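Peer 1: I'd like to go over a predicted model; first the sequence, then the structure.
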Amino acid sequence: MIDQQLIQRINELARKKKAEGLTNQEKQEQARLYQVYLKAIRGQVKQQLSQIRFVDKQ
């Protein structure tokens, strides 16, 4: 699930990576957080696509 804390931490790590670089532990955390985020996004997209119904007007 995507919550505000997850997004905030991802953004913090992204800013730190750009400014000064990340430690190995932070790189691992960032990769894990990205996976959590992407899994949640994919789940949301799949759920929305599963709700689409095509109607043939013929």
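Peer 2: Arrived safely, thanks for sending.

Peer 1: please count neighbours and contacts with C-alpha atoms only from this point.
Peer 2: Will do.

Peer 1: look at the residue nearest to the spatial centre of the chain and give its secondary structure.
Peer 2: Centroid-nearest residue in the chain, with CA atoms, centre = their mean: Tyr37, separated by 2.2 Å. Look at Tyr37: counting by DSSP: H, G, I helix; E, B strand; the rest coil, its state is helix.

Peer 1: I'd assumed Asp3 was in contact with it.
Peer 2: No - using CA atoms under 8 Å, Tyr37 is not in contact with Asp3, being 9.4 Å away.

Peer 1: which residues does the residue nearest to the centre of the chain contact?
Peer 2: 1-2, 6 (CA atoms under 8 Å, 6 or more residues apart in numbering).

Peer 1: please compare the first structure with the one that follows:
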Amino acid sequence: MDMNKTIERINYLYHKSQDQELTAAEKTEQSQLRQKYLQAIKVNLCSQLEILKPQKNEGKYSYKPCNCGKHHH
């Protein structure tokens, strides 16, 4: 299941839970989908943080995500 479908299903189960009690299977599915979503966010964040490298500039450290020259860092 791709992430958009995962989010759609999480939202569907949330809205359904507001109208009626979810079954045990639906509660389990909701929990598993939420964990999958959170894991994807953590992986994405970690990969973005790995790109950042400290650069020493005039005695101060700054973090530059790229060397493209198009951004003011």
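Peer 2: Thanks, I have it. As the structure is a prediction and not an experimental result, all values here were calculated from the model.

Peer 1: quick check: Val45 of the first structure vs Val36 of the first structure, distance?
Peer 2: Note on Val45 of the first structure: its distance to Val36 of the first structure, by CA to CA, to the nearest Å, is 14 Å.

Peer 1: these two - which one has more neighbours?
Peer 2: More crowded of Val45 of the first structure and Val36, by other CA atoms under 10 Å: Val36, with 14 against 10.

Peer 1: aligned partner of that one in the second structure?
Peer 2: Matched across to the second structure, Val36 of the first structure falls on Lys36, judged by TM-score structural alignment.

Peer 1: what's the spacing between that match and Lys56 of the second structure?
Peer 2: 37 Å.

Peer 1: so which strand or helix has Met62 of the second structure?
Peer 2: For the record, residue 62 of the second structure is Ser, not Met. Secondary structure assigned from DSSP states H and E places Ser62 of the second structure in strand 60-64.

Peer 1: for the nearest residue to Leu13 of the first structure once chain neighbours are set aside, the count of nearby residues, please.
Peer 2: The spatially closest residue to Leu13 of the first structure, leaving aside those adjacent along the chain, is Gln30, at 6.7 Å (CA to CA, 6 or more residues apart in numbering). When neighbours are defined as other CA under 10 Å, Gln30 of the first structure has 20 of them.
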